[in-house]
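Asker: Attaching a predicted model along with its sequence, questions to come.
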Amino acid sequence: MRVSENTRFPHPVLGLDTGDFALGEFSVEIEVKENRSTGAVTLEHTVTLTEPGIIALVESNQASVGCIIKCVDTFFSDLRQMAWSTGRTDFSPGLLLNRVSLRPIVWLKTDLNEWDPGTIHHEFEPPVSLNNGDIIAVGEELIINVGQAKLAPIESIFDLVKSENIPEGMFEVDTTGHRIALLVNEEMFQTLAQLRLKTDGPEILMSSIYMPAIMEVLDALRNGDQSYESLRWYQPFIAKCDLKGVSIEPNMSIIKAAQILLERPVARLSKLVGE
């Protein structure tokens, strides 16, 4: 089953900015609990549903709340019913790893004849008749990241590499290898190596080298190029984006995203000056 922001249904559905209902909202908040030693995952959830007619269906067991859960890396794809309105869902080790998408939905467990909660848009000419299995509410897709990739320091996916072809005072970013190469000439290589050893060196490097490098990476990824997915740096980078709430999209602000990923390095520079 595939549901996206562009999906449209022949019957009224709460959510996806359809305007099918005059009022009401539907969303699910997820908190991920991981057992690092076994790989087991627990999702603790809280459902927000404010449309009275749909609430009544859920509470009378005529409809269910759950999520369509997909994990590309493990080929896991399933619709999981979730307890109303809070609860937990357990997953065995190995079922979920790296990037996992969750699409909250409410679906009918029975046929529904002549249903009119009083909030359906008039274009559907309520009352309406719906079938067992019909989706009647869709929430915003959630992205979580499972596993240890997201915990790696983002600078660990970079390598400082000497190159005779780089002009003095410049550097270039090469994203084609399994680690992202920061190409510099011999003099700059020595300067950066010494800077790393200083107490405040890492903070300076974050703003001067890593932030523009990450902007370069984000710019490459926002164009939808899938050639990077097989490279080892890709999964930790995407995991860090998911952890920090950075969504890679064509119209994203790469400078804002880079600052979020590096936890506002310019602010840390100001602190160094104050010291």
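Answerer: Nice, I can see it.
Asker: make it CA atoms for all contacts and neighbour counts henceforth
Answerer: Noted.
Asker: packing partners for the strand ranked longest in the chain?
Answerer: Looking across the chain with DSSP state E, the single longest strand is strand 98-108. With contacts defined as 3 or more C-alpha pairs under 8 Å, 6 or more residues apart in numbering; DSSP states H and E, strand 98-108 has these neighbours: strand 63-71, strand 135-138, strand 142-146, helix 234-244.
Asker: take a look at this one as well, against the first:
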Amino acid sequence: MRIKQSASFPHPILAEATGDYGPNKFQLSLEVQEQAAAGDVHLTGKLLLDDGSILKLIEAGQAVSGLMIYCQGTYLDAFENRDLGDIELDLSGGKVRGPVHVRGVVVALQDGLKLDSAAISDEFPDESRFVDAGDLLAMTDELSFEAGLEKLSPMESIFRLKLHEELTEGVFALDLDDEAIGILAAPSLHRFLSLLREQAARDALLSSLYLPVVMSVLDAMHDEPDYVDKRWHSVMSARCNAEGIDLANPDLASAAQRLLDSPLGSLQRVFEKLGGA
């Protein structure tokens, strides 16, 4: 199960978002090594906690530290017991695909444990400082990464240029109802774009066509959940996750430029090659 960063609890929680333990910290850092084609994913990192009272509970066997791992793409929802300090985790063998979410946690193993850290905010009365087995004592920020091959798919693989007889010349429209994103163009523009795609100046398409297309697609992904089963949606989502782009609240211009690898720079290089700058 995933824990919302904004979740509230009836007892103090050591977490960056709560501030219940003042300046004390519980932090997770991760590095991801992946061989996407083979389905191999290895995590290494550190799980660090600096509150003495919670450390004593762990050392006494009254609480346990570990990682919560959630991957909707493979229905993985697991807790992996891991000691504090250096950590390793093998998620190979197809255990994860798509967005993967990892959070460090400390969980109570006994009923009636007293939370007696001097760092706990005075706002918590004494009766709120007791926890039972299974209660959460501490949580890190959630870290996420994208597993699998979708994030490696070329952007052009999800676009299809389509002829549309009834469109006004010089403009394009989008069709998002197929597995690929349809870019609809009237006959003259369709011929020109088809020709341009085969020329040295094809990178000009990145800024003149693909940039506004990607901005429109990102906006549609934010507002229209009906497209989630389309292949183009899964590729775009994977690319956004890999780039750290928040689809819930995207900066459309910035996100599109990142996904297309600074397309205006490509346009500038086209003109430099052609002697125009």
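Answerer: Yep, that arrived. In this text the structure is predicted, and so the values were computed from the model without any measurement.
Asker: Adding mean neighbour count and distance to Lys198 of structure 1, write the helices and strands packed on strand 98-108 of structure 1 out as JSON lines.
Answerer: Shown next, in JSON lines, are those (neighbours: other C-alpha atoms under 10 Å; distance: least, C-alpha to C-alpha, whole Å):
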{"stretch": "strand 63-71", "mean neighbour count": "21", "distance to Lys198 of structure 1": "42"}
{"stretch": "strand 135-138", "mean neighbour count": "22", "distance to Lys198 of structure 1": "52"}
{"stretch": "strand 142-146", "mean neighbour count": "19", "distance to Lys198 of structure 1": "34"}
{"stretch": "helix 234-244", "mean neighbour count": "20", "distance to Lys198 of structure 1": "26"}
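Asker: Show me the one of the ones you listed that comes nearest Gln190 of structure 1.
Answerer: helix 234-244 (26.7 Å; C-alpha to C-alpha).
Asker: Could I get the full set of helices for structure 2?
Answerer: 52-59, 187-196, 204-205, 211-223, 231-243, 252-259, 263-273 (DSSP state H).
Asker: residues making contact with the third one?
Answerer: With contact meaning C-alpha atoms under 8 Å, 6 or more residues apart in numbering, helix 204-205 of structure 2 is reached by Arg197, Ser266, Leu267, Val270.
Asker: Could you identify which of the helices of structure 2 is most buried?
Answerer: helix 231-243 (a mean of 20; mean count of other C-alpha atoms under 10 Å).
Asker: Check the mean deviation of that helix from structure 1.
Answerer: Superposing on structure 1 places helix 231-243 of structure 2 at an average distance of 1.0 Å from its equivalents, by mean C-alpha distance after the TM-score superposition for structure 1.
Asker: so that helix matches what in structure 1?
Answerer: Helix 231-243 of structure 2 corresponds to residues 232-244 in structure 1, going by TM-score structural alignment.
Asker: hmm, back to that, and the helices and strands packed on strand 98-108 of structure 1: which comes nearest Arg36 of structure 1?
Answerer: The nearest among these, by C-alpha to C-alpha, is strand 142-146 at 10.0 Å.
Asker: Average offset of that closest one relative to structure 2?
Answerer: Mean deviation for strand 142-146 of structure 1: 1.8 Å (mean C-alpha distance after the TM-score superposition for structure 1).
Asker: orientation of the longest strand of structure 1 relative to strand 142-146 in degrees?
Answerer: Interaxial angle, strand 98-108 of structure 1 versus strand 142-146 (axes from the mean of the first three to the mean of the last three C-alpha atoms, to 10 degrees): 140 degrees.
Asker: ok, residues contacting stretch 134-153 of structure 2?
Answerer: Against stretch 134-153 of structure 2 from outside (C-alpha under 8 Å, 6+ apart): 5, 12-17, 26-28, 30, 34, 36-37, 39, 41, 54, 96-110, 234-236, 238-239, 241-242.
Asker: Of the residues you listed, select the buried ones using a PyMOL command.
Answerer: Selecting the buried subset of the contacts of stretch 134-153 of structure 2 in PyMOL, with 16 or more other C-alpha atoms under 10 Å as the burial test, is done by:
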select buried, resi 12+13+14+15+16+26+27+28+30+34+36+39+41+54+96+97+98+99+100+101+102+103+104+105+106+107+108+109+234+235+236+238+239+241+242
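Asker: Next, find the distance separating the closest residue to Gly22 of structure 2 other than its chain neighbours from Asp20 of structure 2.
Answerer: Nearest residue to Gly22 of structure 2, sequence neighbours excluded (C-alpha to C-alpha, 6 or more residues apart in numbering): Ala119, at 5.7 Å. Going from Ala119 of structure 2 to Asp20 of structure 2 by C-alpha to C-alpha, to the nearest Å gives 8 Å.
Asker: Looking at those two, which is more packed in?
Answerer: Asp20 (19 against 16; other C-alpha atoms under 10 Å).
Asker: Tell me who's in contact with the more buried one.
Answerer: Pro12, Ile13, Leu14, Ala119, Ile120, Ser121.
Asker: switch the cut-off to 10 Å
Answerer: His11, Pro12, Ile13, Leu14, Ala119, Ile120, Ser121, Asp122, Glu123, Phe124 (C-alpha atoms under 10 Å, 6 or more residues apart in numbering).
Asker: Just give the closest residue to Tyr227 of structure 2, not the sequence neighbours.
Answerer: In space, and not counting its chain neighbours, Tyr227 of structure 2 is closest to His233: 6.5 Å by C-alpha to C-alpha, 6+ apart.
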